[in-house]
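Peer 1: I would like the atomic coordinates for the input below:
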Amino acid sequence: MRSIARPQAPQSWDAGAAAQDLAVRYGDLAAPDLLRHMIEREFPGRIAVVSSFGAESAVILTLVAAVDPATPVIFLDTGKHFSATLTYRDILMDRLKLTDVRSIEPDPLQLAEHDPVGGPEDELWQRDSGFCCHLRKVLPLERALEGFPAWITGRKRFHGGERSALTTVEAVDGRVKINPLARWTPVEVAAAFRAHRLPPHPLVDEGYPSIGCAPCTRPVAIGEAVRAGRWVGLEKTECGIH
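Peer 2: Next comes the predicted model:
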């Protein structure tokens, strides 16, 4: 993969030590309680949620909104999303009264250089999917997280792969990462959708249990892993932001 300089998180504090301390004090709490402590007590005004507004995103966003609907929500608008995802984003913003959703786009100068509109017939995602994710997700997220020592994800162990050993609190790239739903099961996710009467992503009923950019996501067959439809035929299982 080609390289573009990646901004680094501020190193004025020890994120690893902070994560260890937080894990001891809060790591075993239920998701709502963990989120309340992180948003209100440990990182007031200094923590954000990163959401794809994908198949299960409504759950973590609902729990965050219950604590503070003004918590910043970062959505990486790659320019390659399904139109249904953009519609779903707007539906959840309105439904949950989220007041600070930030749609972050890739740097236009970098896109013009590496993946120009009207460029080669084989777009960047076809030639180098890793670099495409780096350009459209990793670098924009680093910019968006500037000033935030901590962020929240909706990842879960049952997604498999690198997520199988996920902890509720970890340190990554100089920041604390909170994964409140790490231990949740598919049954619990489905129960949360019912309990909160959450609208499903429009593509879920079409066989998409995990939804990323349109060119690199396909429906999965019965019995396949949740994320089997992501980057089919490639060794990669993550976009690089985790």
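
Peer 1: switch to C-alpha atoms for all contacts and neighbour counts from now on
Peer 2: Noted.

Peer 1: the helices in this structure, which residues?
Peer 2: 15-26, 31-36, 57-67, 83-96, 108-114, 124-127, 129-133, 139-144, 186-195 (DSSP state H).

Peer 1: of those helices, which is nearest His201?
Peer 2: helix 83-96 (6.2 Å; Cα to Cα).

Peer 1: got the angle for that closest one vs helix 57-67?
Peer 2: 20 degrees (axes from the mean of the first three to the mean of the last three Cα atoms, to 10 degrees).

Peer 1: on that earlier part again, can you put the helices of the chain in CSV and add distance to Arg227?
Peer 2: Below are the helices of the chain laid out as CSV (distance: least, Cα to Cα, whole Å):
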stretch, distance to Arg227
helix 15-26, 27
helix 31-36, 23
helix 57-67, 14
helix 83-96, 17
helix 108-114, 27
helix 124-127, 18
helix 129-133, 16
helix 139-144, 22
helix 186-195, 13
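
Peer 1: contacting residues for the closest residue to Gly229 other than its chain neighbours?
Peer 2: Nearest non-adjacent residue to Gly229, counting by Cα to Cα, 6 or more residues apart in numbering: Arg218, 4.7 Å away. Contacts here follow Cα atoms under 8 Å, 6 or more residues apart in numbering; on that basis Arg218 touches Tyr208, Gly229, Arg230, Val232.

Peer 1: go with 10 Å
Peer 2: 206-212, 227-232 (Cα atoms under 10 Å, 6 or more residues apart in numbering).

Peer 1: quick one more, to check against the first:
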Amino acid sequence: MARLDPVAFGFDHESAGLQEAAVLNARFAGLPARELVRRALTEIFPGRIALVSSFGAESAVLLHLVASIDRTIPVVFMDTLRLFPETLAYRDALADRLGLTDLRTIQPDAEKLAAADPHKALWMTDADACCRIRKTEPLARAMEGFDAWFTGRKRFQASTRAAIQSFEQDGVRIKVNPLATWSVDDLKAYVVEHDLPPHPLVAAGYPSIGCVPCTSKVKPGEDARAGRWRGLDKTECGIHLGLENDGSGI
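Peer 2: Alright, predicted model coming up:
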């Protein structure tokens, strides 16, 4: 099924794959985050969009925002089998608090993992391959059947995210970034307004939280994501690099 009606959105389906993100940004990018989420859920991708969440340091905001409109949305969580136990506990507590009814926990393919990383040390020699097996490939499988997915990325998080738009073409799907233009103060204000619980590791010095081996504490004055893959020329796990970079197509 085509995602956008050609009359309503002003272009033909034959070129939709090239124009869709641009058209969506032109029409909806200026909307407040809540209205953008509502339109994505009910008008643009009804029944065909998921929310992908790490249940990390800032995840509660987007999860609450989306759940306040539709608690039945599929929420995809990737358990890499190398996560902090605090993250798993936070996932369960936050999902219960928000009343999420379709939380889908995805894990790596057991056979591929056993063959490629039998000693759980692949991250030391090839961090990209480790991320691909534990995160990117499982997410690609989980996204089958969806046309789009919500992400919680913001421009302030890193230089690689400084220009992200509300809608991005990512292979055959659209990524929807409702919080792209939000600031740290915006996030804090939302958390206070809705009394959202923080990830327990934030207070311990982890403003960005991933897998245990590749996450370290951040020193005062450092970028919030400085503790991710510290010492490596790597800033993303691969999920947001797109088809042309890692073949994931998600």
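
Peer 1: hang on, the earlier thing: among the contacts of Arg218 of structure 1, who's most crowded?
Peer 2: Counting neighbours by other Cα atoms under 10 Å, the top entry in the contacts of Arg218 of structure 1 is Ile211, with 26 neighbours.

Peer 1: map that residue across to structure 2 for me.
Peer 2: Superposed on structure 2 with TM-score structural alignment, Ile211 of structure 1 falls opposite Ile209.

Peer 1: where in structure 2 does stretch 156-175 of structure 1 align, residue-wise?
Peer 2: Stretch 156-175 of structure 1 maps onto residues 154-173 of structure 2, going by TM-score structural alignment.

Peer 1: returning to what we had before: closest to Ser12 of structure 1 among the contacts of Arg218 of structure 1?
Peer 2: Gly212 (33.6 Å).

Peer 1: pull the contacting residues for the closest residue to the match of Ile211 of structure 1 other than its chain neighbours.
Peer 2: Excluding the flanking residues, the one nearest Ile209 of structure 2 by Cα to Cα, 6+ apart is Gly56, at 5.6 Å. Going by Cα under 10 Å, 6+ apart, Gly56 of structure 2 touches 86-88, 90-91, 198-202, 206-210.

Peer 1: for the aligned residue in structure 1 for Gly56 of structure 2, give its distance to Pro106 of structure 1.
Peer 2: Using TM-score structural alignment, the equivalent of Gly56 of structure 2 in structure 1 is Gly54. In this view, Gly54 of structure 1 and Pro106 of structure 1 are 19 Å apart by Cα to Cα, to the nearest Å.

Peer 1: over to Gly240 of structure 1?
Peer 2: From Gly240 of structure 1 to Pro106 of structure 1 the distance is 15 Å (Cα to Cα).

Peer 1: which one's more surrounded, those two?
Peer 2: Pro106 (20 against 13).

Peer 1: that one and Phe75 touch, don't they?
Peer 2: No. The criterion here is Cα atoms under 10 Å, and Pro106 of structure 1 misses it with Phe75 at 11.5 Å.

Peer 1: hey, what's in contact with both of the two?
Peer 2: With Cα under 10 Å, 6+ apart as the test, Pro106 of structure 1 and Phe75 both reach Lys137, Pro140, Leu141.

Peer 1: dump these to JSON lines, plus distance to Ala58 of structure 1.
Peer 2: Shown next, in JSON lines, are the shared contacts of Pro106 and Phe75 of structure 1 (distance: Cα to Cα, whole Å):
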{"residue": "Lys137", "distance to Ala58 of structure 1": "20"}
{"residue": "Pro140", "distance to Ala58 of structure 1": "22"}
{"residue": "Leu141", "distance to Ala58 of structure 1": "20"}
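
Peer 1: quick one: residues contacting the corresponding residue of structure 2 for Gln110 of structure 1.
Peer 2: When structure 2 is aligned by TM-score structural alignment, Gln110 of structure 1 is paired with Lys112. Lys112 of structure 2 makes contact with Pro118, Ile133, Arg134, according to Cα under 10 Å, 6+ apart.

Peer 1: for Lys112 of structure 2, give its distance to Asp128 of structure 2.
Peer 2: Lys112 of structure 2 is 15 Å from Asp128 of structure 2, by Cα to Cα.

Peer 1: kindly report the same for Met78 of structure 2.
Peer 2: 16 Å.

Peer 1: follow-up on the earlier one: among the contacts of Lys112 of structure 2, who's most crowded?
Peer 2: Neighbour max across these (other Cα under 10 Å) = Arg134, 25 neighbours.

Peer 1: was I right to think that residue contacts Gln107?
Peer 2: Yes. Between Arg134 of structure 2 and Gln107 there is a contact at 7.1 Å, judged by Cα under 10 Å.

Peer 1: tell me the centre residue of structure 2?
Peer 2: Nearest to the geometric centre of structure 2 sits Thr151, at 3.7 Å (Cα atoms, centre = their mean).
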